[in-house]
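[1] Just to be clear, the model below is a prediction. Sequence and coordinates:
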Amino acid sequence: MPSDFDLLRSLDDQPRTASTVDIGRAIADGRRRHRTRRAAGYTGAAAVTALAVAGASVAAGSVTEPRPKVAAPTSASVKPPLYTIPGTPGWTAPAATPPSSCTLDRLPAPDNAPMALVSGADPGGRYIVGRSYPKAGGYQAVIWHDGQARKVMLPGDLEESLRDVNSAGTAVGWSYAGSGPVPYVYRDGKVAKLPGVRRGSALAINEAGAIVGDNDTGNAALLWRSATAKPIRLPVPAGTSRAQATDIDEDGTAVGTLDDERPYVWFPDGTHRELPMPAVGGKPAVTARAFSIRNGWATGVATDGTGRDGSNPSPGAEGSDKKAPARVTAVRWNVRTGEVRLIDGLEIGANTANAHGWQVGTDKQGRAVLVADGRTVVLPDLATHEPGGLANIATTLSDDGRTIGGQSDDASGTIQAVVWRCR
């Protein structure tokens, strides 16, 4: 039986091949499964998310060697950001009072596609990206601007998705073309392949236009300083086999994971280090991963498993071959101070954090929630669902906490792209 950590890894944005699972059947199967733990529940309704939000770890063609420093990018080809960078002169923090209630609206899908979901948004929540599932089958990358949907025609005919977008409407993602996935940028209504790689994934973009991702062999975390710059291979400690950069902050700080088990951060001054392991169940975590960062707040997960498979002997089963799943816990790091904290209001991990360190994810009852300064706000569903089931997933969170993007199952059990408006 796979451990919780193995199940979590199956939700990564980097499948090595295009998805081959029948989406419709996965939805039907998901409706029949009752969630016992969120990790297991994700193999039901949210297994579709694992497939649909899945990106592709990309094979590098040629990448340049790292420059001495990983600084915030500056390029004449990058438009000035519309959203002032947190921590820089002129930045005013949005309202710091967490919302107390939210309403739900379904986002339209191009061509009335029956199913769609959200994978990223800009810090203000005006641009949202994801993909739909047209009636004829397949995948269609989508960008929403102030609630209006537009198709983004990525090359390829197997699988595609936009993963992130900034406040200028510049989005990044990937598409399978030929023998594997290729990283793309969508800017000013046009799609262009990111330079310097034959195969690669683009996972996140900041307001200055810097992009991070990895290669499809998984051994290089990559940084593009702009959409027209060749990628930089981010430095890692000697002996590292795998590296992935999953998100980038406005000052150029990037986070990711090494060897699928060590959370890592690359700073703008060129320094880099492992993020501290929290204590899980009273003992130091054995493995952890970092997924997102915003204004110095990084989110991820940690497990108390005793090995890469995340499994350990069952309590009281000393000397036996029985295994118990590892405990997987949500984690938040302050990369500036080194503080690390477990988040009790979420099961497994947050899907993202905003400039205040507020987080969205799924609680232990399988509900989509916003966790902010000790307050938990349960997000409403499109339709009534089985208690304990996993029908709502919150994916994005604006800096003011008022706009949340994600997905919710309708009355037929079909996933719909949605936005929650909070106050």
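    Alright, I've got the coordinates. Quantities reported herein were computed from a predicted structural model and do not represent experimental measurements.
[2] contacts and neighbour counts: CA atoms only from here.
    Fine.
[3] Measure how buried the nearest residue to Gly349 once chain neighbours are set aside is and give me the count.
    On the basis of Cα to Cα, 6 or more residues apart in numbering, the spatially nearest residue to Gly349 that is not a chain neighbour turns out to be Ala330, at 3.9 Å. By the other Cα atoms under 10 Å criterion, the neighbourhood of Ala330 contains 24 residues.
[4] second one coming, line it up with the first:
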Amino acid sequence: MESDEEYGVSLLRPLDREPAGPPAIDVARAIAAGRRRRFALGLAGSAAAVVAVGLVVGGSALVVRHDHTPAPLAGAPARAGSSGPSTPAAAPAPNSCTIARLPMPAGQGTESVATGGDPSGRYVFGRSYPTGDDNHPLIIWDNGQPHTVAMSGTDQNFTDMNSAGEAIGNSFGSSGEMSWAYQNGRLTRLAGSNSEVLGINERGVIVGSVDEKPAMWSSASAQPTMLVVPAGGTGSATGIDEDGTIVGRVQGAPGTPALGYEWSADGTGKELPAPTVNGKPVNGYFASAIRDGWVIGMGDLSGAPAAGGNNSGAKAPAYGDLIRWNLTTGKIDVTKPQGLAVSVNAQGWIAGDTDKGKHAGLLADGKELALPNLAGAPDQIANIAYVISDDGSTLAGQAVAPNGEQEAAVWHCH
């Protein structure tokens, strides 16, 4: 049986060289994710930093409802028609799912990946691979119907979307990374140099980073507001909830571990509570996503920091452990590696993969559900669910086709 470390190596092996044929995973996305997660655990350039495109799932899930009422974020009043989907009533976790390919625009071919969507399950976004270069046409599926979006630059990607159909994303140009907002069929470049955006809420408030420091845009036309970090700190905001709570990661001096961070709607910031395992402190940790008070992230829970107070002399783990915070109850849930965890919904359920990538996976109510693969597909790493709707009925991601290509797919569960 493949170990966790071997799984990480297998997942990253396509990054070592140009693939001879169609890539089995979204290689460009993995490379970009590694670059964007260079603060994670203070392990820049390591396998752990690259694999942080997803987080580890396993063990039992704690499902506790998040009941506080959303309040407007300073500088970002609620907009008419943008309140978003209501939090679904608690329901039993799905126990059966079906898979379907997402249709491709004419002339695009089939090689593709769905990398996210909105909380309602109506919208899914991703990109296709019609050529061998770094130009990846973007696709948004609206109730399963695709249309393309032309974003300037290379390595184009969307990263998040709200239920109004407003998406955010990034690309690379001659001057570095550029960030974009997609609204009403049009792309707008966000203000800020060397910027990256990772989260948007129903009010259209956007979070990410500018020059490697956490930032927030109150709207697509606003200047970025830099979030408070300790003196000399760097990092990124990775997600924003409907009440304006922002989460992410902050790193102090070079070589020191990253720390998970939380910013309230009033702008104040603090470290997310650090878990311990067997009485030992974490070496480093960060938050990657938030939804309805549920936060997921990853940490190195292997023991105390190496000599010198940081991880510079410690062996980089192939994976960390999944940390799940419930901001309402204060409960911290730590689970062990079983696969990747990418997103969390309003029920506290997590989408990713399971069985070392052989199946897309759903972790809900203490049960891990392996999602079906495409019929006749080879048994290999690359089946991943990147997004789950709030009610748990719709997941989307990538699945391996019988010819070995990755294809954008959707799972309908009940």
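    Here it is on my side, so go on. Keep in mind the model is a prediction, meaning the values are calculated, not measured.
[5] TM-score for the pair, please.
    Their TM-score after superposition, calculated using TM-score structural alignment, normalised by the length of the second structure, is reported as 0.78; 362 aligned residues with a Cα RMSD of 3.2 Å.
[6] Now do the strands in the stretch 51-200 of the first structure.
    In order along the chain, the stretch 51-200 of the first structure carries the following strands (DSSP state E, counting those that start in this stretch): 102-106, 115-121, 127-133, 140-145, 148-152, 160-165, 171-177, 180-187, 190-193.
[7] Ranking these by mean neighbour count, which comes first?
    Taking mean count of other Cα atoms under 10 Å as the contact definition, the stretch among those with the greatest mean neighbour count is strand 160-165, which reaches a mean of 30.
[8] returning to that earlier point: ok, now which ones touch the residue nearest to Gly349 of the first structure?
    Thr299, Gly300, Val301, Ala302, Leu342, Ile343, Asp344, Leu346, Glu347, Ile348, Gly349, Ala350 (Cα atoms under 8 Å, 6 or more residues apart in numbering).
[9] aligned partner of it in the second structure?
    In the second structure, the residue equivalent to Ala330 of the first structure is Leu322, according to TM-score structural alignment.
[10] Give me the buried positions along the helix or strand where that match lies.
    Secondary structure assigned from DSSP states H and E places Leu322 of the second structure in strand 321-326. Of the residues in strand 321-326 of the second structure, those scored as buried under the neighbour-count criterion (16 or more other Cα atoms under 10 Å) are Asp321, Leu322, Ile323, Arg324, Trp325, Asn326.
[11] That one: average distance to aligned residues in the first structure?
    On superposition with the first structure, the mean distance recorded for strand 321-326 of the second structure (mean Cα distance after the TM-score superposition for the first structure) is 0.9 Å.
[12] Show the subsequent helix or strand relative to that strand.
    On the C-terminal side of strand 321-326 of the second structure, the nearest following helix or strand under DSSP H and E is strand 332-335.
[13] which residues in the first structure does that following strand align to?
    With TM-score structural alignment applied, strand 332-335 of the second structure matches the range 340-343 in the first structure.
[14] Let me see the contact set for Ala109 of the first structure.
    Met115, Ala116, Ser132, Ala149, Ala417.
[15] Against Gly34 of the second structure, how distant is the counterpart of it in the second structure?
    When the second structure is aligned by TM-score structural alignment, the residue opposite Ala109 of the first structure is Met104. From Met104 of the second structure over to Gly34 of the second structure the distance is 28 Å, taken as Cα to Cα, to the nearest Å.
[16] Tell me the residue in the second structure aligned with Ile393 of the first structure.
    With TM-score structural alignment as the criterion, Ile393 of the first structure pairs with Ile384.
[17] Give the burial count for its match, as a bare number.
    Ile384 of the second structure sits with 35 neighbouring residues when counted by other Cα under 10 Å.
[18] Give me the nearest residue to it, chain neighbours excluded.
    Ala360 (4.3 Å).
[19] ok, that neighbour touching Leu374?
    No. Applying Cα atoms under 8 Å, one finds Ala360 of the second structure not in contact with Leu374, separated by 10.9 Å.
[20] out of the two, which sits in the more crowded spot?
    With other Cα under 10 Å as the criterion, Ala360 of the second structure and Leu374 differ in neighbour count, and Ala360 comes out ahead with 31 against 19.
[21] Could you say which helix or strand holds the more buried one?
    strand 359-364.
[22] what packs against that strand?
    With contacts defined as 3 or more Cα pairs under 8 Å, 6 or more residues apart in numbering; DSSP states H and E, strand 359-364 of the second structure has these neighbours: strand 350-354, strand 367-370, strand 384-388.
[23] Onto which residues of the first structure does the first one map?
    Residues 359-363 of the first structure are the counterpart of strand 350-354 of the second structure, counting by TM-score structural alignment.
[24] how about that stretch: buried residues?
    By neighbour count with 16+ other Cα under 10 Å, stretch 359-363 of the first structure contains the buried residues Gln359, Val360, Gly361, Thr362, Asp363.
[25] Next, give me the two most distant ones among the residues you listed.
    Farthest-apart pair in those is Gln359 and Asp363; separation 11.3 Å (Cα to Cα).
[26] So which residues of the first structure form helices?
    Ranges of helices within the first structure are 4-9, 23-32, 38-41, 47-52, based on DSSP state H.
[27] And the last one against the second structure, how far off on average?
    Plainly put, helix 47-52 of the first structure ends up 4.1 Å away from its match in the second structure on average once the two are laid over each other (mean Cα distance after the TM-score superposition for the first structure).
[28] Distance from that helix to the middle of the chain?
    For helix 47-52 of the first structure, the separation from the chain centroid amounts to 13 Å (computed by Cα atoms, centre = their mean, to the nearest Å).
[29] ditto for the longest one
    For helix 23-32 of the first structure, the separation from the chain centroid amounts to 23 Å (computed by Cα atoms, centre = their mean).
[30] before we move on, the earlier item: so which residues make contact with the match of strand 332-335 of the second structure?
    When contacts are taken as Cα under 8 Å, 6+ apart, the neighbours of stretch 340-343 of the first structure outside the stretch itself are Pro276, Met277, Pro278, Thr329, Ala330, Val331, Arg332, Trp333, Asn334.
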